[in-house]
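Trainee: Need coordinates for the below:
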Amino acid sequence: MSERGAGGAGGGAHGDGPAVVWFRDDLRVADNPALRAAADSGRPVLCVYVWDDRSPEVRAPGGAARWWLHHSLHSLAERLEAMGATLTIRRGPAEQVIGGLLRETGTAAVYWNRRYGSERRIDERIKTAAREGGVEASSFGANLLFEPWTIRTGQGGPFSVYTPFWRACLAAPAPRKPVAAPARLTPASRIDGEELEALGLLPTHPDWAGGLRETWQPGERAAHEQLRRFLADDVAAYADDRDLPGVDATSRLSPRLRWGELSPHQLWHASATARDRSNAKGVSTFQSELGWREFAYHTLYEHPDMATVNIHRRYDAFPWPRLHPAALHAWQRGRTGIPLVDAGMRELWHSGVMHNRVRMVTASFLIKNLLVDWRHGEQWFWDTLVDADPANNPFNWQWVAGSGADAAPYFRVFNPELQREKFDRQGDYVRRWVPEWDTPDYPEPIVDLAETRRAALAAFDVVKSARTAD
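Mentor: Prediction:
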C-alpha cells in the first residue's frame, strides 16, 4: 500500500474549519510543505503532535531518541509560538487520535509530510476516512530528495544496488528547492492537549542523559547553526577525513535529519551553493551520503519489516548459536578487550552517536566474531542512538550482516585491530573513550579474532547451500 499524492477532497460543511498540520519526523518550520500548505490555505492553523507508542505499525523510539524528541518538540513549540500558533500534543494510536481530532474541531483540511515504512498504512487509512468525511487530506514529500516510486529500474522495479540507484537519482529532475517558513500563522482555537513533560520521554530514575546534554543541543536553530559551521569549516576535508574517528570531521547532522530539524532538500541545496573549487570533492562525498540515506529509505519502502526480517531470505537459514548474554553484555558496555570496539560502544553510551566507520566495525564484531544475530545489535542501537531511524538503522545492520540490499558479502569481516591501525593510527580515538587501554586494568579479548572469523565463515556455508528463494 502506498501513501502518495497531495490531492484532497473539498470541505463541504467543514469549509470554515481549521487546517490541521500533523507533525511527525519533521520538527521544523522551514521547508515544511505541510505547514506551508496550511498557512497558504488562509484557514486558522492547528499544529498537532501525536505520541503514538501503541499502534502496531509504529516503532516507538528508543531511550536516547526519546530524549532528543522531547527537546526537539520543545524547540518546535517555541518556534510555532513565535509565529502565532500553538503545538498541541496528544497521545494514543494516531488513527484514533487524528480521527477524533478532525471530528472535534470541524477540521476543513489535514496536512502531513509522508512516511515510508509500515506507518504509511496508518496515513492511508486516515486519508481515506478524512476524505470520506468531506475533509481535505493532503500529504507531501518533505523528508526524501526523491520519492520511492519515482526512482525505478528500466524494468520498473526498485534498485537493489546503490551505485546504479544513485546514478538514476542524479539523472532525475533535481530535488526541489526548500520552501520558506510562513511569516505568520493564524491560530485556531486552543484545544486540550498533553503537557510535553507528561509524555515521560526524559530519563529520570536514573537520569543517564548527562552525556547527551553535554554533546547536543536539539532544535531547528541549532541544526541550522551546525549546518552553517560544517559547510564553512569542515566540508573541504570531509572526503579525506570522515573515516578517521579521532578527527572531528563528520557533519554531525544525522540526528537533525532523523528528527527533521533539517530537510535533505535544505542540505542538498545549501551544500551545492557552498561548493567551490576547494571543497568540490567534499561536497560530492557529502551529497553521496545523502544518497545512501535515500537508498535506505527506498529499501524501507519496499521492505517495511526490515528491522526484523532478512531482505535476502536465504539468510533465514543462518545457524545462529545459542545467545551468550555475557558476551552480548560485554559488547554493549564496551568491555570486550578489543580497543576500537570498546571505544565505539562507550562513545555510543555517552553521546548517543558513534563514528560511522566504527559503527561498521562494532556491528561486524558482534555478528561475525561473537556470532550474535544482527537483530540484537540493531535493537541496542535503536535504544542508544539519538539518530536511530526506521530506515538507516536496520538497513545498515543488514548491510553488515550480508542479508541486506547491496550488502557487504558475509565473508567480509572487519578486523577491528587492522581497522584501528589504519584509521586510528595514533590511538587518539581509543584513548579518549578507553583511557585504561594499554594498562594492566584493560581486559583480555573475550574472543580470538582469527578463530571466530573461521567459525563465522563455516556457519556461512549453510547459507550458501540454502535453497530458500529471496
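
Trainee: For the rest of this, base every contact and every neighbour count on C-alpha atoms.
Mentor: OK.

Trainee: ranges for the helices of the stretch 151-300 of the chain?
Mentor: Along the stretch 151-300 of the chain, the segments classed as helices by DSSP state H, counting those that start in this stretch run 162-171, 210-215, 220-229, 235-241, 254-258, 264-274, 280-302.

Trainee: now these as TSV including mean neighbour count and distance to Trp112?
Mentor: Below are these laid out as TSV (neighbours: other C-alpha atoms under 10 Å; distance: least, C-alpha to C-alpha, whole Å):
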stretch	mean neighbour count	distance to Trp112
helix 162-171	16	24
helix 210-215	14	29
helix 220-229	16	18
helix 235-241	20	32
helix 254-258	23	16
helix 264-274	18	17
helix 280-302	21	18
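
Trainee: For Leu348, which of those helices is the nearest?
Mentor: helix 210-215 (9.7 Å; C-alpha to C-alpha).

Trainee: And that closest one, what does it pack against?
Mentor: Using 3 or more C-alpha pairs under 8 Å, 6 or more residues apart in numbering; DSSP states H and E, the elements in contact with helix 210-215 are helix 339-351.

Trainee: Check which helices and strands the helix it packs on sits against.
Mentor: helix 210-215, helix 325-333, helix 356-364, helix 416-423, helix 428-433.

Trainee: for the ones you listed, which one ends up most surrounded?
Mentor: helix 356-364 (a mean of 22; mean count of other C-alpha atoms under 10 Å).

Trainee: now the angle from that one to helix 339-351?
Mentor: 110 degrees (axes from the mean of the first three to the mean of the last three C-alpha atoms, to 10 degrees).

Trainee: contacts for helix 356-364?
Mentor: 243-245, 340-341, 344-345, 374, 377, 397, 400-401, 413-416, 419 (C-alpha atoms under 8 Å, 6 or more residues apart in numbering).

Trainee: Beyond that helix, next helix or strand please.
Mentor: Note on helix 356-364: by DSSP states H and E, the next helix or strand toward the C-terminus is helix 374-384.

Trainee: Same question for the next helix or strand after that following helix: list its buried residues.
Mentor: Sequence-wise, the next helix or strand downstream of helix 374-384 (DSSP H and E) is helix 392-401. By neighbour count with 16 or more other C-alpha atoms under 10 Å, helix 392-401 contains the buried residues 392-401.

Trainee: and those as CSV, adding distance to Asp276?
Mentor: Listed next are those as CSV, based on distance: C-alpha to C-alpha, whole Å:
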residue, distance to Asp276
Asn392, 30
Asn393, 33
Pro394, 35
Phe395, 33
Asn396, 31
Trp397, 35
Gln398, 36
Trp399, 33
Val400, 34
Ala401, 38
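
Trainee: this one next, for a side-by-side:
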Amino acid sequence: MSAAICWFRRDLRLTDNPALAAAARDGRAVIPVYIHAPAEAEGWAPGGASNWWLHHSLEALTAALAARGLPLVIRAGDSLLVLQALVEATGADAVHWNRLYDPAFIRRDMAIKQALRDQGVAAHSHNASLLNEPWTVQTGTGSDYKAFTPFWRACRRQGEPPEPEPAPTLPAASAGIRALPGASGLDEAGHEPLQALQLLPGVDWAASLRDRWIPGEAGAGEQLETFLNNDGLAHYATRRDQPAVAGTSRLSPHLHFGEIGPRQVWQAVQHRLAGDSDADSREGADRFLAEIGWREFAHHVLYHHPDFPEQPLNPRFADFPWQEDPDGALLTAWQRGETGIPLVDAGMRELYATGWMHNRVRMVVGSFLVKNLRLPWQAGEAWFWDTLVDADLASNSLGWQWVAGSGADAAPYFRIFNPVRQSERFDPRGDYIARWVPTLAALPPKHRHAPWEAPESVLADHGVTLGQHYPHPIVDLKASRQAALAAFEQIKKPAES
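Mentor: Here you go, the predicted model:
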C-alpha cells in the first residue's frame, strides 16, 4: 500500500484540513507527524503560554487520530531530516502540509519542498488557515494593501469562501508503517513521547489557564457554539467593547493553532444568519466577520513586509525618542499590573492569569506602554508573545504597530487612549477592575476608575490606602500625554522639512 505523510504544524484538526484530505485521497495510508523544531522559528519560538496550549492541543489531536486507528508520530529535530528519515523508513512517496506565513517558515518550507522533490518525493502545500492567501489580494496597481477597509472590501469582492470539508476517512496504517524505527528515547513504535518535548512549565503556573480553556478541535467547536448560542451575534456590536462581559468569541487561540479554520467559522455564522432576520444579528455578524478579516490583513501585511515584527513600517518611527528605563522599573510595573492605573492593571493581571486579554483593553494597555510610559512597542510585543495563548506573529505585530502609530492602517500616534475615560465609558461600574484588582472592589464604582481622585475619606472608609494597598500612579496621565506628543513632533519635523 502506498503511503503519504501529513505534516501537522498549526493545523491541529481533522475537519477542513486540506493537507490531511490530500494525504488520505485514493485510500492511501496516512502517516500523521508533528515535528517540534522551535529553533526554525528564527527568534520567534513560541512562548510559555503558547507551549502550554500546544501540549494540550497535541494531546487532543493524538486522541482524535487514535480513535481512527492512527498514531501521531511526534519527533523533535530538524524538520527536513525528520521527514527524510520517515520517508526512508515508511516508503512514503508524498508529503503534504498546510502553509504557514511567518517569514522564517516560508523560507524553511520552500527549501524542504525543493529537497523532497529533488529526491523524488511529491511535496505539496495547501491553504488551511486563511480565507484569502496574502498574494491573492492586490490593489488595482498590483501592490499590497496598507489599510484594512479597502483590503477587506477587496476580499469580499472575491466572493464567499469555499465550504469547509468534512474530516476524511483515514485508512489505518499497515503494521509495517506503524512500527517506525528510531533512536533511543523513542517508544516501542518509534514515537517521541509528547512529554519529552517539555512544553509544560516546570513550575505549575497554568492552573488558571486550565480552568478557562479547552485546547483542541473539540474545544474550538464548543467555544464557537457557545458564542453563537448565547446570542453572540445579536449583541456583538455593543458587547465586543465591554471587558466585563463575555461579548467576544474567544476563538483567537483556537484559530492560531488551527483547531478550527476561518472557513468553518464563516460557514457557522452564515448558517446562523439563515434562520435569523434580526438586524442586530446581521450587524453583529458583519462586525464579527470583519475581525476574521483583520486577522487576514495581519497575514497580508506580514507576508509583504517580513521585517514587520521588528521594524516599524513607517520608517520615521525608527528614530522615535523612547524614554530611558535603565533598571526596567517602568516595564516591570506594567508587566505585573502595578502601574496604579486600574484599567491597565486589570488587563495585565487578566493576561497573566488567563493567557488572554480583552481586545479593547489590549489597545489601552498598549497605548499606555508606548505613549504614557514611552517605552518601545517591541517590549510590549515580546511580553505578549510569551504570555498570550493566542500569540500570533502576524496579529501581534499588527496590533502593536497599530497602537504605536507606526504600522499599517495604524491609529495616529497622537491618538492616546485615556485609560480612565475608556474604563468609565466601557465598564461604567468598574466591574472588570473589581474582578482583576480586588483591592479596589470595595470602593464605590465611580471611584474604581481613578482612585487617586477619590476623597481621602472615601478611601479610608473602604480600607484602601494608596501606596500600601494599591500603588500610586507611576506616571501622570496628562503630563505623559504631553511628553508623548512632544516626542512625536521630533520625528515629524524631518519629514516635513
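
Trainee: can you tell which of the helices of the stretch 151-300 of structure 1 is closest to Val447 of structure 1?
Mentor: It's helix 210-215; of the helices of the stretch 151-300 of structure 1, that one is closest to Val447 of structure 1 (C-alpha to C-alpha) at 29.6 Å.

Trainee: what's that closest one in contact with?
Mentor: Contacts for helix 210-215 of structure 1 (C-alpha under 8 Å, 6+ apart): 350-352.

Trainee: Columns distance to Ser189 of structure 1 on top of the helices and strands packed on helix 339-351 of structure 1, output as CSV?
Mentor: Supplementary listing: those in CSV, determined by distance: least, C-alpha to C-alpha, whole Å:
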stretch, distance to Ser189 of structure 1
helix 210-215, 35
helix 325-333, 48
helix 356-364, 46
helix 416-423, 57
helix 428-433, 51
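
Trainee: so which of those helices gets nearest Arg275 of structure 1?
Mentor: Of these, nearest to Arg275 of structure 1 by C-alpha to C-alpha is helix 356-364, at 23.6 Å.

Trainee: Give me the mean deviation of the closest one from structure 2.
Mentor: Here the mean offset of helix 356-364 of structure 1 against structure 2 after fitting is 0.3 Å, by mean C-alpha distance after the TM-score superposition for structure 1.

Trainee: so where is that helix in structure 2?
Mentor: The counterpart of helix 356-364 of structure 1 in structure 2, using TM-score structural alignment, spans residues 359-367.

Trainee: Drop anything exposed from the contacts of helix 356-364 of structure 1.
Mentor: Of those, these count as buried by 16+ other C-alpha under 10 Å: 243-245, 340-341, 344-345, 374, 377, 397, 400-401, 413-416.

Trainee: Return the distance of the match of helix 356-364 of structure 1 from the chain's centre.
Mentor: 15 Å (C-alpha atoms, centre = their mean, to the nearest Å).

Trainee: ok, now stretch 267-282 of structure 1?
Mentor: The answer for stretch 267-282 of structure 1 is 23 Å, by C-alpha atoms, centre = their mean.

Trainee: for stretch 369-382 of structure 2, same thing?
Mentor: On the basis of C-alpha atoms, centre = their mean, stretch 369-382 of structure 2 sits 19 Å off its chain's mean C-alpha point.

Trainee: distance between the ends of it?
Mentor: 13 Å (C-alpha to C-alpha, to the nearest Å).

Trainee: Mind listing what's buried along that stretch?
Mentor: Buried residues in stretch 369-382 of structure 2 (16+ other C-alpha under 10 Å): 369-378, 380-382.

Trainee: Which two of those have the greatest separation?
Mentor: Counting by C-alpha to C-alpha, the most remote pair of the buried residues of stretch 369-382 of structure 2 is Asn372 and Ala382, 18.4 Å apart.

Trainee: And the residue nearest the centre of structure 2?
Mentor: Centrality entry for structure 2: nearest residue to the mean C-alpha point is Asp390, 3.1 Å, by C-alpha atoms, centre = their mean.

Trainee: got the contact list for that residue?
Mentor: By C-alpha under 8 Å, 6+ apart, Asp390 of structure 2 lies in contact with 50, 252-254, 256, 355-356.

Trainee: run the last query once more with 10 Å
Mentor: 49-50, 53, 250-257, 355-357, 384, 396 (C-alpha atoms under 10 Å, 6 or more residues apart in numbering).

Trainee: for Gln270 of structure 2, same thing?
Mentor: 264, 276, 282, 285.

Trainee: Specify, as a residue range, where stretch 68-77 of structure 1 falls in structure 2.
Mentor: Using TM-score structural alignment, stretch 68-77 of structure 1 pairs with 53-62 in structure 2.

Trainee: try stretch 442-450 of structure 1
Mentor: So stretch 442-450 of structure 1 sits over residues 470-478 in structure 2, by TM-score structural alignment.

Trainee: first to last residue in that stretch, what's the distance?
Mentor: This stretch, stretch 470-478 of structure 2, spans 20 Å end to end (C-alpha to C-alpha).

Trainee: Not counting it itself, show me its contacts.
Mentor: Contacts for stretch 470-478 of structure 2 (C-alpha under 10 Å, 6+ apart): 329-330, 333-334, 338-342, 368, 371-373, 417-420, 437-440, 450-452, 464-467, 481, 483.

Trainee: just to revisit the earlier point, show me which of the buried residues of helix 392-401 of structure 1 is closest to Ser118 of structure 1.
Mentor: Set against Ser118 of structure 1, the nearest of those by C-alpha to C-alpha is Pro394 (13.8 Å).

Trainee: I'd like to know how far the aligned residue in structure 2 for that closest one sits from Leu72 of structure 2.
Mentor: Aligning on TM-score structural alignment places Pro394 of structure 1 opposite Ser397 in structure 2. Per C-alpha to C-alpha, Ser397 of structure 2 is found 32 Å from Leu72 of structure 2.
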